[in-house]
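# below are the sequence and a predicted model; questions follow.
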Amino acid sequence: MLLVKADNDQNKTDCVDSRRSITTSHAMSLFSQPVIGVSLDKLLNEISLKHDWSEFSQNRSGIASVILLGYEMGCVTEKEINRSLGRYGENWRNILFLSRKVKKLIGQKVNDTISRYADDSWYISNEFKIQNTDNHHVSLTVESGSSFGESVEGFYIILQSAPYYSAFSTASINDQELSRVVYSCLQFISLGAWAITTNELGENWYSSIDEESESYFDLKSKYPNLSLESLAEIELNDESGFFTMYCGYENAADLVDRFNFLEKYEEKYNQFGELLELNDVRQRVIRWRRESRFDQYANRWVRFIRKAIVFWKNDVRSKKNNEIKMLSESQEEEDNIDDGYGLTNEINEAQIEPFDDVPWYMSHVIGFGLDWEESLVESTYQYMNDSGESPKGRMLLNSETAPLIAKTLNKIAVSKGLIRLAEYIEIYGV
């Protein structure tokens, strides 16, 4: 190894120069500021103040509506609102900051409520809870009408969720009466959650599915003794056939798969019977307990059914109270009823309107364990993905709609929480 001896004096000089360089560098970066003749802090504060005033002055009614919605949902107290207003309501910037805070808390409140109604099963694995929380997460933002090129008083509440399929095995429950009760509860809760069941998906979203079913069974009635393969060949050889002309089928194997699907789809929900009303569900649960039907009353699903009954009762009570209030405040009851503002139309919740091609309820599909459901849901979400569409919804928020939106968001959260609880029961049997 070749060693070169350095000059000690030179080393000392280099070290001193190095320390001097480092010291100078630190001094410049930590303690020295460029002098440009204007205080940067003052300039930034002025820019921020102008930006905040512009936001406040252009959205006064919307900001007030956001705070009112936060108050209705319990995100902000009356004391906090009064503190931000000040003695004479002159603290406009505090009001703006409070509205920004409330915008974040509204979405957090919804998702916390979902978790609260489902996470009482503490012995469920945390890993599954986290995964399930993501599946049911509701993305909620507040945007001005100008974001959509509209001039409106107030803001829009934007709802968005990732597409998700809740697949239950309701059809596999051995007890037919219990299966019907669970099915009825899930159907009702799906309305509150702004979700869509698989039968609604087939009937409303796929406008041609009923026509397909009718065409298939007409073809089958003409040739009752032929196999599906032979029926497919006949249809493909007919240039005016429904499946070739309107559905674009060119391959016999694909058409046979579709025939199989339509055969199963025709059965739909016959095995569940008619939907049960709230009193019917309650009476059945009471009878199971009184008659000591432990196979039914001690079943894992009864826990979900009892929570669904409570939710159901609260919803009915809320609607009745709203009807009474509307009638008592109206001086022209008959005119209001005729015009759709009385008992004939339950104005108890805010309506969620779509502003893209796909309505928000399409983000959550609920199935009941029938053979054809998975294929239908998979093709639906695949179509949405291929076309770049995303389920979204919006509600116009102003001083009049704020209380209704608060009720609607709470109902959505409770409903999705109950569906999430049902998934825990489905998987863990808790």
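All right, it came through fine.
# drop to CA atoms for contacts and neighbour counts, all remaining ones
Noted.
# for the helix or strand hosting L159, packing partners?
Applying DSSP states H and E as the criterion places L159 in strand 155-160. The contact analysis (3 or more C-alpha pairs under 8 Å, 6 or more residues apart in numbering; DSSP states H and E) places strand 155-160 against helix 60-72, strand 139-144, strand 392-397.
# including mean neighbour count and distance to V256, could those go into a markdown table?
Below are the helices and strands packed on strand 155-160 laid out as a markdown table (neighbours: other C-alpha atoms under 10 Å; distance: least, C-alpha to C-alpha, whole Å):
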| stretch | mean neighbour count | distance to V256 |
| --- | --- | --- |
| helix 60-72 | 23 | 53 |
| strand 139-144 | 18 | 40 |
| strand 392-397 | 24 | 35 |
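# right, and those - which one's nearest D218?
Across those, D218 has its closest neighbour in strand 392-397 (38.2 Å, C-alpha to C-alpha).
# that closest one versus strand 139-144: what angle between them?
Angle of strand 392-397 versus strand 139-144, following axes from the mean of the first three to the mean of the last three C-alpha atoms, to 10 degrees, is 50 degrees.
# putting a second one here so we can go through both:
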Amino acid sequence: MTTNADLLTRRNAAIVRGVGHTTPISASRALNAEIWDVEGRRYVDFAGGIAVLNTGHCHPKIIAAVQEQMARFTHTCFQVLMYEPYIELAERLNALAPIPGPLKSVFFTTGAEATENAVKIARAATGRTGVIAFTGSFHGRTILASALTGKVVPYKKGLGPALPEVWHVPFPTLHNGVTTEDALKYLDFIFKADVDPSRIAAIIIEPVQGEGGFHQVPADLMHALRAVCDQHGIVLIADEVQTGFGRTGKMFAMEHYDVSPDLICVAKSLAGGFPLSGVIGKAPIMDAADPGGLGGTYAGNPLACAAALAVLDVFEEERLLQRAVAIGQRLEAWLKQAQSRNDLLPIADVRGPGAMIAFDIVKDRGGREPDAAATKRVIQQAYEGGLILLSCGTNANTIRILVPLTAEETIVDEGLEILGQALAA
């Protein structure tokens, strides 16, 4: 029998060190919120493939849609021969996105492609090149996307100079002592010291930071950014790669605000585990790039588009937005109770809209000093106990929960029980 250890040895011999991994486990099969490894051991999945599986592993409706499309054709390249699933998906997303219309969409393969192409579209629409992003942000690992990302280790360290004309504003959180007023003051400093706003094509922001620690953008900052963009003709890009498709209790996290972006980047749970990303936005901006300026050989693959259409159906039929709110309330209640227990590691700042829930592990009860070492131990204790968890955050002490929205309540409770054991260990 193949073992996890055997595959880890082969992985280390054949695959580059730069591709990290959280656990030494090799998956064999999965269903909804459960995974079995090659040794037959079962795990509860609180990671969801890093927010990719809001509809769970192998949802039967999604698998059926992909199988039906597979029997027709698997690839043509949309730029060569178009196909209806791509067009229908664009129509449905244009109708759903919280942006005043008319809207248009374009599809790619990865989240980084979505953020890069959103910037390309903004540059084409404005004739400018500069971009403003935020510290703690994550927008991808390609050259432009990593330049946008507001974290050096591990995304930039040793990988050469970042692209020019990208500036970062401190993201307001209690953790780093930055307020909305501080962030806007720093943005003003950038405009006075480094670049005139007339050279800025876009401001890109995650409505809830993912890798940065699940911190939600304060409403007053989102309002201020919209005003700055309107004043200076800047495109406001919402990176919803991780927040999108129901995770926060809304289909798009921007629906938590009464302001709209110009462009929205989507990926991850868009296609239920199949590689697909996209940009949705105001038609005059989206149409700024010339024919051939956007696209890709595999961009908007027909199998992935068929999966995404099924994902949208599942959200409607199974009322997953309401389910996200219910799961989030269940997780938050459990964590706040755990926060008061003296027999568990000290945790702080339980947070998150909908089912995008996170908490910090700290050194002292009632304090804020991060404990990255303890966080790493909890992740290990969890998978040894049968629960897949992920950490994040600028101080590596945040644990995030991304359980599929289709998970049964008994599975969620089982995962929380294992989490409690890991926090006690």
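Done, it's in. Nothing here was measured: the structure is a model prediction, and the numbers come from that model.
# give me the TM-score for this pair.
Laid over one another, the chains give 0.25 as their TM-score (TM-score structural alignment, normalised by the length of the second structure), with 181 aligned residues with a C-alpha RMSD of 7.5 Å.
# longest helix in the first structure, by number of residues?
Using DSSP state H to define each element, the first structure has its longest helix at helix 301-329.
# give the other helices and strands that it contacts.
If you count contacts as 3+ C-alpha pairs under 8 Å, 6+ apart, helix 301-329 of the first structure packs onto helix 176-192, helix 278-290, helix 402-428.
# helices or strands up against whichever helix or strand comes after the shortest one?
Next helix or strand after helix 278-290 of the first structure toward the C-terminus (DSSP H and E): helix 294-297. Packing partners of helix 294-297 of the first structure (3+ C-alpha pairs under 8 Å, 6+ apart): helix 278-290.
# touching the helix it packs on from outside, list them.
Defining contact as C-alpha atoms under 8 Å, 6 or more residues apart in numbering, one finds that helix 278-290 of the first structure is touched by 181, 294, 296-297, 302, 309, 312-313.
# quick revisit: can I get the helices and strands packed on strand 155-160 of the first structure in JSON lines with distance to V414 of the first structure?
Listed next are these as JSON lines, based on distance: least, C-alpha to C-alpha, whole Å:
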{"stretch": "helix 60-72", "distance to V414 of the first structure": "16"}
{"stretch": "strand 139-144", "distance to V414 of the first structure": "16"}
{"stretch": "strand 392-397", "distance to V414 of the first structure": "18"}
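# right, and the ones you listed - which one's nearest E212 of the first structure?
Set against E212 of the first structure and scored by C-alpha to C-alpha, these come closest in strand 392-397, at 28.7 Å.
# now the angle between helix 402-428 and that closest one, please.
Orientation of strand 392-397 of the first structure against helix 402-428 (the same axes, to 10 degrees) gives an angle of 150 degrees.
# so which elements touch strand 392-397 of the first structure?
Secondary-structure packing of strand 392-397 of the first structure (3+ C-alpha pairs under 8 Å, 6+ apart): helix 60-72, strand 155-160.
# would you turn these into a markdown table with distance to Y381 of the first structure?
Below are those laid out as a markdown table (distance: least, C-alpha to C-alpha, whole Å):
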| stretch | distance to Y381 of the first structure |
| --- | --- |
| helix 60-72 | 33 |
| strand 155-160 | 15 |
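# for A422 of the second structure, what are its contacts?
Counting by C-alpha under 8 Å, 6+ apart, A422 of the second structure touches 378-379, 381-382, 385.
# so which of those belong to strands?
Assigned to strands by DSSP state E, none of these qualify.
# which of these fall in helices?
Under the assignment DSSP H, these contribute 378-379, 381-382, 385 to helices.
# nearest to R29 of the second structure, of those residues?
Closest to R29 of the second structure, out of all of those and judged by C-alpha to C-alpha, is G385, at 18.4 Å.
# could you measure from the closest one over to S391 of the second structure?
17 Å (C-alpha to C-alpha, to the nearest Å).
# more crowded one of these two?
S391 (22 against 18; other C-alpha atoms under 10 Å).
# give me the number of residues near the residue nearest to that one when sequence neighbours are not counted?
Nearest non-adjacent residue to S391 of the second structure, counting by C-alpha to C-alpha, 6 or more residues apart in numbering: I399, 4.3 Å away. For I399 of the second structure, the count of nearby residues is 24 (other C-alpha under 10 Å).
# helices or strands up against the helix or strand where I399 of the second structure lies?
Under the criterion of DSSP H and E, I399 of the second structure resides in strand 398-401. If contacts are counted by 3+ C-alpha pairs under 8 Å, 6+ apart, strand 398-401 of the second structure sits against strand 357-361, strand 390-392.
# out of those strands, which one sits most buried?
The highest mean neighbour count among those, using mean count of other C-alpha atoms under 10 Å, belongs to strand 357-361: a mean of 26.
# which strands or helices does it pack on?
Looks like strand 357-361 of the second structure contacts helix 320-339, strand 347-351, helix 372-385, strand 398-401 (3+ C-alpha pairs under 8 Å, 6+ apart).
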